[in-house]
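> What follows is a protein structure lacking sequence information:
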């Protein structure tokens, strides 16, 4: 048995993963344990959590944002200014910095592993046991090896990592080959990180929220559309961020002020809509050219920009694309898994790409731990604790509450891998209430305009979503793509349909999560509706809950009706 520990240390969304004989057996991001969103610190707690079930570690694979190959670094820096002498000097300084940083991140990782985790060994021994995996290669590995596509065109698109902002790869016979790249100066992701700040959003954290505003603008002002057309361009596989090139030597604050001069007089929805439209245009041309270049119509995606679910829908709808997969932890939170998979494929044995359909890879807690947490919670007067002898009875109880219009929190089994709550750390509500987007967001202290995602039984998905094909779009199982909703879906589940007529579903098969499936199926039996609203179980500003204590604290803060936790239901009094 050979064990590889993957570590993602990109200074945000850090995490760890464990591969045993090439199979992903566990993965968790540090933020779930530290309770700090997009955690930047070294993932010591994540490593320790995963090592509890590991006897020995044979190899460590590390991915971050430091190791830009020298030629790429020089090329990027030479694009940053028009003065040839300054360009050469800056490029050489960047190369020198790259030479210094490459071993530094490996040594820093070894030092932290030795000091903060249960891994044994001297620092130098750990250094020699760590392989650094290029940032975009780790993204590509995460997408290809978990897609189930034997052959794939792989796109990695993000803000920046190891000197790149996007890349095209071919995946074939278990190996990855790079086809084309775009340097970090031409990043699409950085535009999404900066433009929202003009309107008071935290760009790095709220790009998804800003994207949600796009549907609230029907007509983009022509001048605004032309601005983004000029600043973000594409020619085949070459993407250009002309704003960044023009402001290459500016500080972050100066760039934000420059964006404010360009778009600050327009409404936030108009700007979001214009940027979304241009992103879709640029990336679809990029993808079409990539598929034409590689000759493979199976598309696998990773990188922060591919968290854009409307963009992913446009890619799925391309005539040249046959099948689409988006890695479940598509941002930098997936680097640990990608690094471990890439190391295994290149150093141990070929990896047969297999669909990662079991995303419940995080920590779990036994009934004794859950009961201790309930006792420690000091439930307010009137709250009832009811234990169930069977999952069927508990699922029927939860479904009955949902059918009666109550909100139910779910906490069961292993925590999900990735940013989506997929039934083990979820909040559920009926989809028939069109006002849910207003009052439930307010109850959960979330942004009022953000839609809720539906979970739908796989057998009923055709009736709910246009152009859905389970073989062509495995991404639909993980809330990583939107679909146009059918007329039936819009009438039957208006609370799950966004303003633009789309939804971001989780298509649920019984084999994937039997208890969760039983809740939705029993709700369907009682109401005739095969869908529920599913949103993440977390207090505003915190990551999704991880432990029973997290779950109970958040449940009591929300004031919702019931918490299903293990084999127990904690039920609020009637007046709650």
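In hand now; what should we look at? Because the structure is a prediction, the values reported are computed rather than measured.
> Only C-alpha atoms from now on, for both contacts and neighbour counts.
Will do.
> for the helix or strand where residue 409 lies, the distance to its chain's centre please.
Assigned by DSSP states H and E, residue 409 belongs to strand 408-411. Computed by CA atoms, centre = their mean, to the nearest Å, the separation of strand 408-411 from the middle of its chain amounts to 21 Å.
> what do you get for stretch 390-400?
The chain centre lies 30 Å from the centre of stretch 390-400; the measure is CA atoms, centre = their mean.
> here comes the other one, which I'd like you to weigh against the first:
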């Protein structure tokens, strides 16, 4: 049974295809149209998924869309508009026709591609929950989904058992939303909404949240895992493009103009935001485990990309198993929609999912060499690309690493990466200024051999997706300056041979040369662009930045 999951509107449109519960492919539309967090109809992503499955659109048995438009329209009019009337009128006037248009447009575009079968609209948080539970391969688990909003819910608890996944409770609904809280303050701090939230998380350790402690009730924690925002501080629910209220600016100061100086006040506000986010996530996660009686926990939704909050969940609740969907934002919901549609109502036994990351396009050496020749580049084919690249990195070179299938989700996990020596204290500034062209405060993450992780980090478990933050052991903080953040932590990726054999071999070779099997790993893209998808995009980024070496397939290109 082929199930195609697609997200046709809003940010991070994407497609995924599943056959018999086995994940074949998944990719965000942004990788094809080169528009970061693309809102375009995902035709290219759909075509790619169909190509990987070796079928046409007419052979798809079911299309699953992770947004229930009828429910969203009903909730908008029957709940939000009435509850916040008359202030809600302007927002409703904008959102109601938008939802109708996107519902109609998405369906008509799909039909125009030749699909005549059934379309199933899945509740948005069902999609997020399924994207975490089924790929976890856990027998049973509590599932917590936290994002900006679905049809109305923003935070939900689910219980997964075998092939069954059911909602237990909705903890919060729009406009009471941790996702909108973070996005609104991201915009207030002068960064781009739905894109700059990671910057704010990186800025937070430079600040101190305590000067604003008296305003911690901006999010009120309620019994049974629930919470509410004090909406007097916000305006995002009153119209498009709004975020914080005049009251907020009177208390916290005027908003930062994008590109202007980042002051101590801005850092403290970032720290305050991060603190209340962490406390709220802990509040919800604790209830999810308590209410379900489960010791295994799955997380998904955009807020689940907050690695610091995730790290505190792991440390303070100690779930026996923890799985966080690496594509936790809306692109990942297409995978969940496809899986939910496959299992829901069929009483099927769960199918083991081997890979939930390396699901995108890949290119043969022949295709790569053709691209290099077309660009008239001098290159050499290496008999041992891992040894060659390990040597280049150890000699201080910045290496772009393009291998195998691209990653699904926002993290580069060893197939579309830029790699450097983490021992070099100049590398953080060099990468930010000459390669990534981004703010100087932003940290970089390490990859480490899974079997060596506990030597360098306070990490005793697998962390393969860069979604957990750990302390760098004190004796190595000075020796690994390029990946040690200002607070002594790092968002690590552990790498096993089973997960990514070629990348494991590279780390192993670097360890043989230097004694430290750790690399700084950042995504292969420059500021404002999605991660590279094709060999040509890899060449363009290589030539247009301060990257020294391009290792693409078995080929090495040097400037």
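Perfect, I can see it now. On a predicted model such as this, the values are computed, not experimentally measured, just so you know.
> tm score of chain vs chain?
Aligned and superposed, the two chains score 0.91 in TM-score terms (TM-score structural alignment, normalised by the length of the second structure); 540 aligned residues with a CA RMSD of 2.4 Å.
> returning to that earlier point: equivalent range in the second structure for the helix or strand immediately after the strand holding residue 409 of the first structure in the chain?
The C-terminal neighbour of strand 408-411 of the first structure among helices and strands, as given by DSSP H and E, is strand 425-429. Using TM-score structural alignment, strand 425-429 of the first structure lines up with residues 416-420 of the second structure.
> ok, residue 239 of the second structure to residue 485 of the second structure distance?
37 Å (CA to CA, to the nearest Å).
> higher neighbour count, these two?
Neighbour comparison, residue 239 of the second structure and residue 485: the larger count goes to residue 485, with 22 against 17 (by other CA atoms under 10 Å).
> Is the more buried one in contact with residue 446, as I believe?
No - counting by CA atoms under 8 Å, residue 485 of the second structure does not reach residue 446; the two are 10.9 Å apart.
> For the stretch 1-150 of the second structure, just list every one of the strands.
All strands of the stretch 1-150 of the second structure, identified by DSSP state E, counting those that start in this stretch, fall at 2-7, 14-19, 22-28, 62-65, 118-121, 140-146.
> so which of those gets nearest residue 507 of the second structure?
Of all the strands of the stretch 1-150 of the second structure, strand 22-28 sits nearest to residue 507 of the second structure, with 26.4 Å by CA to CA.
> Pull the distance from the closest one to the chain's centre.
Centroid separation between strand 22-28 of the second structure and its chain, computed with CA atoms, centre = their mean, is 15 Å.
> can you check stretch 390-406 of the second structure too?
For stretch 390-406 of the second structure, the distance to the chain centre is 23 Å (CA atoms, centre = their mean).
> counterpart of that stretch in the first structure, which residues?
The counterpart of stretch 390-406 of the second structure in the first structure, counting by TM-score structural alignment, spans residues 399-415.
> What is the end-to-end distance of the matching stretch?
The straight-line separation of the ends of stretch 399-415 of the first structure (CA to CA) is 21 Å.
> Could you list the residues in contact with that stretch?
Here stretch 399-415 of the first structure makes contact (CA atoms under 8 Å, 6 or more residues apart in numbering) with 360-365, 398, 423-430, 519-520, 522-523, 526-527, 537, 546, 548, 551, 555, 560-566.
> hmm, which of these are the buried ones?
Burial by neighbour count, judged by 16 or more other CA atoms under 10 Å, picks out 360-365, 398, 423-430, 519-520, 522-523, 526-527, 537, 546, 548, 551, 555, 560-566 from these.
> Narrow the residues you listed to those in helices?
Taking DSSP state H, the ones among those that sit in helices are 398, 519, 520, 522, 523, 526, 527, 548, 551, 555.
> Can you pick out the most distant pair from these?
Those two in those that are separated most widely, counting by CA to CA, are 527 and 548, at 30.6 Å.
> A strand includes residue 394 of the first structure, no?
No - the assignment for residue 394 of the first structure, made by DSSP: H, G, I helix; E, B strand; the rest coil, is helix rather than a strand.
> Just give me the match in the second structure for residue 239 of the first structure.
In the second structure, residue 239 of the first structure lands on residue 227 (TM-score structural alignment).
> contacting residues around that match?
171, 172, 176, 219, 220, 221, 280.
> same thing but 7 Å
For residue 227 of the second structure, the contact set (CA atoms under 7 Å, 6 or more residues apart in numbering) comprises 171, 172, 219, 220, 221.
> and if you look at residue 394 of the first structure?
By CA under 7 Å, 6+ apart, the residues touching residue 394 of the first structure are residue 388.
> Kindly provide the distance from the residue mapped onto residue 127 of the second structure from the first structure to residue 539 of the first structure.
In the first structure, residue 127 of the second structure lines up with residue 138, judged by TM-score structural alignment. Applying CA to CA, the value for residue 138 of the first structure to residue 539 of the first structure is 31 Å.
> The two: which is more packed in?
Neighbour totals were compared for residue 138 of the first structure and residue 539, and residue 138 leads with 30 against 19 (other CA under 10 Å).
> I figured the more buried one hits residue 344, correct?
No - if you go by CA atoms under 7 Å, residue 138 of the first structure and residue 344 don't touch, sitting 11.6 Å apart.
> Show me where the stretch 151-300 of the first structure has its helices.
Ranges of helices in the stretch 151-300 of the first structure, per DSSP state H, counting those that start in this stretch, are 189-194, 203-212, 222-231, 242-246, 252-263, 268-294.
> Tell me how far residue 367 of the second structure lies from residue 455 of the second structure.
For residue 367 of the second structure relative to residue 455 of the second structure (CA to CA), the value is 40 Å.
> residues of stretch 482-493 of the second structure that come out buried?
So for stretch 482-493 of the second structure, counting by 16+ other CA under 10 Å, buried means 482, 483, 484, 485, 488, 489, 490, 491, 492, 493.
> Report how many residues lie close to the equivalent of residue 466 of the first structure over in the second structure.
When the second structure is aligned by TM-score structural alignment, residue 466 of the first structure is paired with residue 458. A count of nearby residues for residue 458 of the second structure, using other CA under 10 Å, gives 15.
> for residue 458 of the second structure, what are its contacts?
For residue 458 of the second structure, the contacting residues are 470, 471, 472, 473, by CA under 7 Å, 6+ apart.
> can you tell me which residue in the first structure aligns to the third one?
Read that as residue 472 of the second structure. Residue correspondence to the first structure (TM-score structural alignment): residue 472 of the second structure is matched to residue 485.
> do you know how far the residue nearest to that match when sequence neighbours are not counted is from residue 240 of the first structure?
Nearest non-adjacent residue to residue 485 of the first structure, counting by CA to CA, 6 or more residues apart in numbering: residue 465, 4.7 Å away. Going from residue 465 of the first structure to residue 240 of the first structure by CA to CA gives 35 Å.
> what does residue 494 of the first structure give?
For residue 494 of the first structure relative to residue 240 of the first structure (CA to CA), the value is 40 Å.
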